[in-house]
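Q: Give me a model of this one.
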Amino acid sequence: VPGALPAALAAARAGRRRIVVPHENATEAAVVTGIDVHPAAALSDVIELERRGYDTPPARVNADRLFASGARGGRLDLRDVRGQLMARRALEIAAVGRHHLLMIGPPGAGKTMLARRLPNVLPPLTLPEAIETTSIHSIAGLNRGALMTERPFRAPHHTTSGAGMVGGGANPGPGEVSLAHNGVLFLDELAEFSPSVLNHLREPLEDRFLTISRAAGRLRFPADFMLVAAMNPCPCGYDATGVRECTCADGARMRYRSRISGPLLDRIDLFVNLPRLEFAELTSRASGEPSASVRSRVATARTTLERARRHSSGAHPDARMLLAEAADRLALSARAVRRVTRIAMTIAAHDGRTAARREDVAEALQYRPGAELTTLS
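A: From the prediction side, this is the model:
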């Protein structure tokens, strides 16, 4: 039944000693401590359990074994990606700092391929994260009675409605932003989504949760996800790419880009352009760095970044000087300055340092949106 795990959590918090769930839900519910979980196949089994005073042993699970059985192996791997070194680095920096990322490039550049490999370079779910993530999917009726041990990756189609994206309905349930909690929300062909649907993302991107109000009350769903989006530079996909001549009229290009509002772009941290791949890169037999190596580096960098934040390491004087020069020359807003600072700190942590240097700020400035998008933000 949907919601067995959150029901077990609520029962444990309420001080209940036991709960009876269907056999299929026993594994997910049994991860909750402080309450006995008894599986039953039919109502007659429940009556028999009550009659016998629940003398049968409750369900037990070994969380460590569950995580081990869900260990990553045979998954999508970054070693399959050819070229696109700057995009790979941007993806890794996003993974370290949990930054939102937008990739822009022609069809076939590798945007989707990179995005789908992001969950496998993120640190593994902790047990509390796994319980929280599984609870959301359990309420939606999407899990199969087991604990989720890998970070979710949600890739809704661009025809998804507002209710499908953020949740809702007569009996409100979680939408894509909540199903991506503790994981990745990937929006491919970003400019093809309805502008009204995209604007629904502003609240969860800012607050990391979503509140749905109905006459019967208010529900709050968690929505702490990494947003990764991909788009073509124009409707035909080839504007300023060097692949082929763009066939779009100026007005069509402007309308296409204006479908993404400035406030949404303002909540995206990293912008990276992917060039077309040369034939030699496409046919190269040399494999890229595997996801396991990148994941280890991301975990180490996150520890360094947390240490830097705790001690307010900040930036070197020459880094602050470059940032001040860029703020004046590029007319950066206060929010843009904060974003560049955060990204520079992440880059420094990625490279093993707790204070940002001038070169970190310089790289962070490279990830600002191009002129074609800056006019919208």
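Q: only C-alpha atoms for contact and neighbour calcs from this point on.
A: Will do.
Q: In contact with Ser313, which residues?
A: Counting by Cα atoms under 8 Å, 6 or more residues apart in numbering, Ser313 touches Thr354, Ala355.
Q: Tell me which stretches of the stretch 101-250 of the chain form helices.
A: 111-116, 127-139, 162-166, 176-179, 195-199, 202-207, 250-258 (DSSP state H, counting those that start in this stretch).
Q: quick one: contacts for Ser296?
A: Remark: with contacts taken as Cα under 8 Å, 6+ apart, Ser296 is in contact with Val121.
Q: Show the subsequent helix or strand relative to the host helix or strand of it.
A: Counting by DSSP states H and E, the element that carries Ser296 is helix 291-310. Sequence-wise, the next helix or strand downstream of helix 291-310 (DSSP H and E) is helix 317-330.
Q: just to revisit the earlier point, show me which of the helices of the stretch 101-250 of the chain has the highest average neighbour count.
A: Across the helices of the stretch 101-250 of the chain, the average number of neighbours (mean count of other Cα atoms under 10 Å) peaks for helix 176-179, which reaches a mean of 27.
Q: What residues sit buried inside stretch 181-196?
A: 181-195 (16 or more other Cα atoms under 10 Å).
Q: now swap in stretch 87-95 and tell me
A: Neighbour-count burial for stretch 87-95, counted by 16+ other Cα under 10 Å, picks out Ala87, Arg88, Ala90, Leu91, Glu92, Ile93, Ala94, Ala95.
Q: Would you mind pulling the contact partners of it?
A: When contacts are defined by Cα under 8 Å, 6+ apart, stretch 87-95 is touched by residues 99-101, 103, 114, 118, 121-122, 270, 272-274, 294, 298, 346-347, 350.
Q: And for Pro119, the neighbour number?
A: 22 (other Cα atoms under 10 Å).
Q: List the contacts of it.
A: Arg151, Pro152, Phe153, Gly183, Val184.
Q: Equivalent analysis for Gly314, please.
A: Per Cα under 8 Å, 6+ apart, neighbours of Gly314: Ala308, Met345, Thr354, Ala355, Ala356.
Q: My read is that the fourth one contacts Thr346, right?
A: No - because the distance of 9.5 Å does not satisfy Cα atoms under 8 Å, Ala355 is recorded as not touching Thr346.
Q: ok, those two, which is more surrounded?
A: Thr346 (31 against 21).
Q: Just to be sure, that one is in a strand?
A: No - counting by DSSP: H, G, I helix; E, B strand; the rest coil, one finds Thr346 to be helix, located in no strand.
Q: how about it, what does it touch?
A: Taking Cα under 8 Å, 6+ apart, we find Thr346 in contact with Ile93, Val96, Gly97, Leu305.
Q: so the second one is in which element?
A: The secondary structure element spanning Val96 is helix 85-97 (assigned by DSSP H and E).
Q: related to what we said a few turns ago, tabulate the helices of the stretch 101-250 of the chain (TSV), appending distance to Arg285.
A: Converted to TSV, the helices of the stretch 101-250 of the chain look like this (distance: least, Cα to Cα, whole Å):
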stretch	distance to Arg285
helix 111-116	17
helix 127-139	37
helix 162-166	40
helix 176-179	37
helix 195-199	39
helix 202-207	39
helix 250-258	37
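Q: before we go on, could you also do this sequence so I can check it against the first one:
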Amino acid sequence: MGARVHTVAFQGIDTLAIEVQVSITGGLPAFTVVGLPDKAVGESRERVRSALAAIGLSLPPNRITVNLAPADVQKEGSHFDLPIALGLLLGMGILDPGDLDGYLVLGELGLDGSIAAVAGVLPAALAAQASDRGLVCPAAQGGEAAWAASGDVLAPAGLLELVNHLKGTQILGRPRAEIASDPTVIADLSEVKGQETARRALEIAAAGAHNLLLVGPPGSGKSMLAQRLPGLLPPLTPAEALEVSMIHSVAGKLENGRLLRRRPFRDPHHTASAAAIAGGGLRARPGEISLAHNGVLFLDELPEFQRAALEALRQPLETGTIAVSRANLHVTYPARFQLVAAMNPCRCGHLDDPAQACSRAPRCAEEYQARISGPLFDRIDLHVEVPAVAPFDLARLRPGEATATVAARVAEARALQAERYAGTKITTNREASGALLDRVATPDAPGQALLIEATGRLRLSARGYHRVLRVARTIADLEGAAAITRTHIAEALSYRRRGPGRQSAV
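A: Modelled structure (predicted):
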């Protein structure tokens, strides 16, 4: 007897159709899974055997062969448990051959017959919709599947529930699509006292999605500022929310099957490896830069990160994608993130404090900041000094503008950009390039003269030149100005430095 059940394998956020073929024939009792299964798939035999026993069924004393076709593609993950079990139930005659023809199935089985959550339900739901099939998935991820699958969605908590539904003795309702709730407490920008230059740079970064580097001594408020950036950013659009949620679904990080609503904010520790940052590992999972797609990647203590991890950022910062290549696998993940980094000016952090500066200054600072390569430094739009705030000022200074006030200006600037780039794939000034950038960001004559002069003095690269134009365009948008003037260029240049450890020339 033979049976077929449809499922998928994952290649990044893309899916590959897999057919689970089950054959039960005469011969010595055996249970074999073929078709390049990994260890998790191979171990499914014992989980399936125990799950069937939990609902009162046992495998027949025959030779059982499960083939995962196409056989030349590596099969990874525990989500093959449920399609294998259902294939066996079809082969044993428990289910009718037509019960699962119109479904794509995935789920991990517990020894008690329960169906546990698995990674990748959202991409699988999109694949089911594209192939005009329904979807069978774990109950915990029914809401996730309901967003994408227009057909029938079955989300049982256990194998017995699913069998009873297919036999007509129980009815499973369609799960409800849900969105992740916003955090109840959002850090407010008004809590930051002083640091007017840094606050201004943070607003510009939010308005144009520009990369930002904060440099200052310990305790000056660098991390505090970075953690308030998400509150200034607009919510994800429906298309962005779906794309971001697909990445988190493949990574197994989509909580309770709810689509993300707020832009991601990822802040890995500086001990993170290059694979953790860029993606990879045994199963080529998405890294932090992909999990931060359409959101913010915050790297605190930037020079303390491994050199390989930092250099892995260079290409994604330009292209918005990351290709994870292995000997037998090549996967591309989206990685259009906004980089925000913070660092001390030197290892001890007190370079500009005569009372605490080390005896090796300024060489100590030059060596410490030189851990950031020139090409990576060149890709950061805004470089901001964050000086220490005196205790007297902390007690005297009044709170600054609240997050809601600044976010309203950011939203207006983003609306101008959305109108400007309508009909293109570009959404923010940071992404503009080539002829489009020349058309929307050409300054007036005084501004052009200043930019040309500063380019020579700062020895800006072509990339740095264009990044200054993008920042100036955002500054003009925050003012509602149609043209870029000398004032806008001057402010954009004030956030530019020659290289690690060197001050700006404007």
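Q: got CSV for the contacts of Gly314 of the first structure, with distance to Leu147 of the first structure too?
A: Formatted as CSV, these follow (distance: Cα to Cα, whole Å):
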residue, distance to Leu147 of the first structure
Ala308, 33
Met345, 34
Thr354, 36
Ala355, 39
Ala356, 39
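Q: Specify the strand with the largest residue count in the second structure.
A: strand 14-25 (DSSP state E).
Q: in the first structure, what residues pair with the next helix or strand after it?
A: Following strand 14-25 of the second structure in sequence order, the next helix or strand is strand 30-34 (DSSP H and E). Using TM-score structural alignment, strand 30-34 of the second structure lines up with nothing in the first structure.
Q: Now do the buried residues in strand 30-34 of the second structure.
A: Applying 16+ other Cα under 10 Å to strand 30-34 of the second structure flags Phe31, Val33, Val34 as buried.
Q: How far off centre is stretch 212-225 of the second structure?
A: Distance of stretch 212-225 of the second structure from the chain centroid (Cα atoms, centre = their mean, to the nearest Å) equals 24 Å.
Q: Alignment lookup: Met345 of the first structure to the second structure.
A: In the second structure, Met345 of the first structure lands on Arg473 (TM-score structural alignment).
Q: and that match, how far is that from Ala40 of the second structure?
A: According to Cα to Cα, to the nearest Å, Arg473 of the second structure and Ala40 of the second structure sit 52 Å apart.
Q: Ala435 of the second structure now?
A: To Ala40 of the second structure, Ala435 of the second structure is 51 Å away according to Cα to Cα.
Q: Among the two, which residue is more densely surrounded?
A: More crowded of Ala435 of the second structure and Ala40, by other Cα under 10 Å: Ala40, with 15 against 9.
Q: tell me which element the more buried one is part of?
A: Counting by DSSP H and E, the element that carries Ala40 of the second structure is helix 39-42.
Q: go on, Pro275 of the first structure?
A: According to DSSP H and E, Pro275 of the first structure maps onto no helix or strand at all.
Q: That one: what's it in contact with?
A: So Pro275 of the first structure contacts Gln84, Gly105, Pro106, Ala109, Thr241 (Cα under 8 Å, 6+ apart).
Q: separation between Ala365 of the second structure and Pro303 of the second structure?
A: As judged by Cα to Cα, Ala365 of the second structure and Pro303 of the second structure stand 11 Å apart.
Q: How about Ala119 of the second structure?
A: For Ala119 of the second structure, the distance to Pro303 of the second structure equals 33 Å [Cα to Cα].
Q: Likewise for Ala54 of the second structure?
A: To Pro303 of the second structure, Ala54 of the second structure is 54 Å away according to Cα to Cα.
Q: Mind listing residues that contact stretch 151-160 of the first structure?
A: 116, 119, 124-125, 165, 176, 179-190, 192-194, 197.
Q: in that stretch, what counts as buried?
A: Arg151, Pro152, Phe153, Arg154, Ala155, Pro156, His158.
Q: Residue in the second structure paired with the third one?
A: The reference is to Phe153 of the first structure. With TM-score structural alignment as the criterion, Phe153 of the first structure matches Phe265.
Q: Could you say which one of the helices of the stretch 101-250 of the first structure comes nearest to Asn25 of the first structure?
A: The closest of those to Asn25 of the first structure is helix 127-139. By Cα to Cα, the value is 9.4 Å.
Q: my guess is Thr25 of the second structure meets Phe31, correct?
A: No - using Cα under 8 Å, Thr25 of the second structure is not in contact with Phe31; the gap is 10.9 Å.
Q: any residues in contact with both of these two?
A: Arg63, Ile64.
Q: List the residues that contact Val166 of the first structure.
A: Val166 of the first structure touches Pro174, Gly175, Glu176, Val177, Ser178, His200, Leu201, Leu210, counting by Cα under 8 Å, 6+ apart.
Q: for Val337 of the first structure, same thing?
A: Shown in contact with Val337 of the first structure (Cα under 8 Å, 6+ apart): Leu323, Ala327.
Q: Would you quantify the distance from it to Thr247 of the first structure?
A: Distance, Val337 of the first structure to Thr247 of the first structure, using Cα to Cα: 36 Å.
Q: cool, Arg339 of the first structure as well?
A: Relative to Thr247 of the first structure, and taking Cα to Cα, Arg339 of the first structure is found at 35 Å.
Q: out of these two, which sits in the more crowded spot?
A: Neighbour comparison, Arg339 of the first structure and Thr247: the larger count goes to Arg339, with 21 against 14 (by other Cα under 10 Å).
Q: which residue sits closest to the more buried one, ignoring its sequence neighbours?
A: Asp269 (6.5 Å; Cα to Cα, 6 or more residues apart in numbering).
Q: burial count for that neighbour?
A: Neighbour number of Asp269 of the first structure under other Cα under 10 Å is 22.
Q: which ones are touching the alignment partner in the second structure of it?
A: By TM-score structural alignment, Asp269 of the first structure lines up with Asp381 in the second structure. Taking Cα under 8 Å, 6+ apart, we find Asp381 of the second structure in contact with His210, Asn211, Leu212, Gly464, Arg467, Val468, Val471, Tyr495, Arg496.
Q: Could I get the contacting residues of the aligned partner of the third one in the first structure?
A: Under the alignment defined by TM-score structural alignment, Leu212 of the second structure corresponds to Leu101 in the first structure. Remark: with contacts taken as Cα under 8 Å, 6+ apart, Leu101 of the first structure is in contact with Leu91, Ala94, Leu227, Val228, Ala229, Ile268, Asp269, Leu270, Phe271, Val272.
Q: Appreciated, that's everything.
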